[in-house]
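Novice: what follows is a predicted structure for the sequence shown.
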Amino acid sequence: MQEIDTFIGDSLGGDAEVSFIGNPLFYGPQVIRNIESEFGIRGQRYDSLLAAAKARSGSAFQLVLVDQMHAEDLLELSASGRFDPGMATLALAYRDADVARNFLRRWYARLDTTIGFLPMNVALEVWLSLVRLLLHGQVVLPDELVASRAALGDAPPAAKDPPPCALPPTGLPPTGLKPLTLREQEVLELIARGESNKRIAAELDITVHTVKLHVHNLVRKLDVPNRTAAVSLYFEQQQQQGSAR
């Protein structure tokens, strides 16, 4: 993993940082040192989301970790558009799984953007592995939260790729997705694979803003409430197509 971690630091440049929003009791100097020594990227703690947003003009956020004590602010400020992490990966750092599950349900009830989750009460090597995934733009959803997805009603797409057999072998969209343009179909397939907007933009060589526009359009065309529901329809159509063969 050392080559990958060195690449993370080298590729992001000197201005990139992992931002912690929370109390220094939980995100003290040792936590910052762990990040900097493991990934070669600067770590910085902020007392609030607004303080981080104010500092963003001089920093290129790569990963924003928000403590569970700021969960309410994160939800409200994100929903109102007053906090936007840009191209950074956003994750809730939690110590109480019940708090994280409640936040998960409320987040996807109000927003159609993905968010990761980082448990803080795990061994250091596990914690660093999860941070590594987040730095690579992956949506981390621990098993203790996945178990409650069925009860949430509107859950996020799985962080792991679906089995290869779940993808159309011909590259053609299921019949029910025909209203979508080819580009919208490509975006939806990548969403179904658990890719973030940033990764989709890089894969298709378009901007993140364009990705969001495609997501908005495909959600409207499929007459579903959000991207999560679009992914559910995507797999449902694939299963129906497979059964018909």
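Specialist: Alright, I've got the coordinates.
Novice: only C-alpha atoms from now on, for both contacts and neighbour counts.
Specialist: Will do.
Novice: F26: how many residues sit nearby?
Specialist: 13 (other Cα atoms under 10 Å).
Novice: now it, what's its secondary structure?
Specialist: Here F26 is coil, with the state taken from DSSP: H, G, I helix; E, B strand; the rest coil.
Novice: helices of this structure, residue ranges please.
Specialist: 2-12, 29-39, 49-55, 71-80, 97-110, 124-135, 143-146, 149-152, 182-192, 197-204, 208-222, 227-244 (DSSP state H).
Novice: can you lay out these as a markdown table showing mean neighbour count?
Specialist: Below are these laid out as a markdown table (neighbours: other Cα atoms under 10 Å):
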| stretch | mean neighbour count |
| --- | --- |
| helix 2-12 | 14 |
| helix 29-39 | 16 |
| helix 49-55 | 16 |
| helix 71-80 | 16 |
| helix 97-110 | 17 |
| helix 124-135 | 16 |
| helix 143-146 | 13 |
| helix 149-152 | 14 |
| helix 182-192 | 20 |
| helix 197-204 | 18 |
| helix 208-222 | 17 |
| helix 227-244 | 17 |
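Novice: take this one as well and set it beside the first:
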Amino acid sequence: MTIRVVIADDHRVVRDGLCYLLDQEADIEVAGEAGDGLQTVAVAAATRPDVLVLDLYMPGLDGHGVIAALAAASHRPAVIVLTSALDDENLVRAMHAGATSYLLKTAPADDVIAAIRDAATGTATLSPELLTRLTQAMRRPPAPDPLQPLSPRERDVLELIARGLSNRQIARDLDIGEQTVKTHVRSILAKLELQDRVQAAIFALRHQGGR
């Protein structure tokens, strides 16, 4: 069986190197290449490869976006993330989204080839170091929600504060009394240990508008 592979990386030299490497393997065929995320999705749809070798740092749509797009596609190749991203966040996010394997660009050529063959049969590949990090990261408790002390209504008020609305405008938008808004604002400042509306707005913006 010939394994059909698409290579997605925004660096031409990386794509050329992988193409040269894979062309030496009798059972692997490079079916296509892509230099950005949107092109990757299009090439994968057109060529229907068995395996996609994907960098995370891509212009336009990044590698995570590509994985998400492929999850909803009619054809889903096995995805090998081949990246320089060393952090646990990218590792966990990619594997959780459905990547089959995660390799660093420092991996030996033989490891990349073996990962492609494994991925084509549905077998995941992680180095012992990355497997340990993934396991540890998955066991960590989620970070506490900084807005947890607030009630749902207080979160609504905080979001509107972040948009620059006055108490009167907030009251109109939420269909509540202006005095009630003032009470909510005082409660928000007290619960979050903030001094004024400006600090509240900054706090909200740092945490995605209070949502």
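Specialist: Here it is on my side, so go on. Note that this is a predicted model, so its numbers are computed, not measured.
Novice: what's the TM-score once they're superposed?
Specialist: Here the superposed chains carry a TM-score of 0.53, computed using TM-score structural alignment, normalised by the length of the second structure; 137 aligned residues with a Cα RMSD of 3.0 Å.
Novice: possible to save the helices of the first structure as JSON lines with distance to N23 of the first structure?
Specialist: Formatted as JSON lines, those follow (distance: least, Cα to Cα, whole Å):
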{"stretch": "helix 2-12", "distance to N23 of the first structure": "25"}
{"stretch": "helix 29-39", "distance to N23 of the first structure": "12"}
{"stretch": "helix 49-55", "distance to N23 of the first structure": "12"}
{"stretch": "helix 71-80", "distance to N23 of the first structure": "13"}
{"stretch": "helix 97-110", "distance to N23 of the first structure": "17"}
{"stretch": "helix 124-135", "distance to N23 of the first structure": "18"}
{"stretch": "helix 143-146", "distance to N23 of the first structure": "24"}
{"stretch": "helix 149-152", "distance to N23 of the first structure": "29"}
{"stretch": "helix 182-192", "distance to N23 of the first structure": "34"}
{"stretch": "helix 197-204", "distance to N23 of the first structure": "29"}
{"stretch": "helix 208-222", "distance to N23 of the first structure": "31"}
{"stretch": "helix 227-244", "distance to N23 of the first structure": "32"}
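Novice: counterpart of D143 of the first structure over in the second structure?
Specialist: In the superposition onto the second structure, D143 of the first structure corresponds to P128 when matched by TM-score structural alignment.
Novice: tell me how far A16 of the first structure lies from H209 of the first structure.
Specialist: Note on A16 of the first structure: its distance to H209 of the first structure, by Cα to Cα, to the nearest Å, is 21 Å.
Novice: before we move on, what about D47 of the first structure?
Specialist: Distance, D47 of the first structure to H209 of the first structure, by Cα to Cα: 29 Å.
Novice: mind checking which of the helices of the first structure is nearest I21 of the first structure?
Specialist: Nearest to I21 of the first structure among those is helix 49-55 (6.3 Å), distances taken as Cα to Cα.
Novice: quick check: the closest one compared with the second structure, mean distance?
Specialist: By mean Cα distance after the TM-score superposition for the first structure, the fitted helix 49-55 of the first structure averages 1.9 Å away from its aligned residues in the second structure.
Novice: and that helix, which stretch of the second structure?
Specialist: Going by TM-score structural alignment, helix 49-55 of the first structure sits over residues 37-43 in the second structure.
Novice: could you do stretch 185-195 of the first structure as well?
Specialist: Using TM-score structural alignment, stretch 185-195 of the first structure corresponds to no residues of the second structure.
Novice: what's the separation between the residue in the second structure that A91 of the first structure lines up against and V43 of the second structure?
Specialist: Using TM-score structural alignment, the equivalent of A91 of the first structure in the second structure is I80. Separation of I80 of the second structure from V43 of the second structure (Cα to Cα) stands at 16 Å.
Novice: now do D50 of the second structure
Specialist: Distance of D50 of the second structure to V43 of the second structure, given as Cα to Cα: 12 Å.
Novice: got it, and A69 of the second structure?
Specialist: Counting by Cα to Cα, the gap from A69 of the second structure to V43 of the second structure is 13 Å.
Novice: with D23 of the second structure instead?
Specialist: Distance of D23 of the second structure to V43 of the second structure, computed by Cα to Cα: 19 Å.
Novice: D55 of the second structure now?
Specialist: 15 Å.
Novice: kindly report the same for A97 of the second structure.
Specialist: Remark: distance between A97 of the second structure and V43 of the second structure (Cα to Cα) = 20 Å.
Novice: same thing with V6 of the second structure?
Specialist: V6 of the second structure sits at a distance of 8 Å from V43 of the second structure (criterion: Cα to Cα).
Novice: check V66 of the second structure too.
Specialist: 11 Å.
Novice: same question for D118 of the second structure.
Specialist: For D118 of the second structure, the distance to V43 of the second structure equals 22 Å [Cα to Cα].
Novice: got it, and L134 of the second structure?
Specialist: L134 of the second structure sits 30 Å away from V43 of the second structure, going by Cα to Cα.
Novice: over to I67 of the second structure?
Specialist: Applying Cα to Cα to I67 of the second structure and V43 of the second structure gives a distance of 13 Å.
Novice: cool, A107 of the second structure as well?
Specialist: Per Cα to Cα, A107 of the second structure is found 25 Å from V43 of the second structure.
Novice: L25 of the first structure pairs with which position in the second structure?
Specialist: Aligned by TM-score structural alignment, L25 of the first structure pairs with V13 of the second structure.
Novice: run a quick neighbour tally on that match.
Specialist: V13 of the second structure has 10 neighbouring residues, counting by other Cα under 10 Å.
Novice: now it: how far from C19 of the second structure?
Specialist: 10 Å.
Novice: try R168 of the second structure
Specialist: For R168 of the second structure, the distance to C19 of the second structure equals 63 Å [Cα to Cα].
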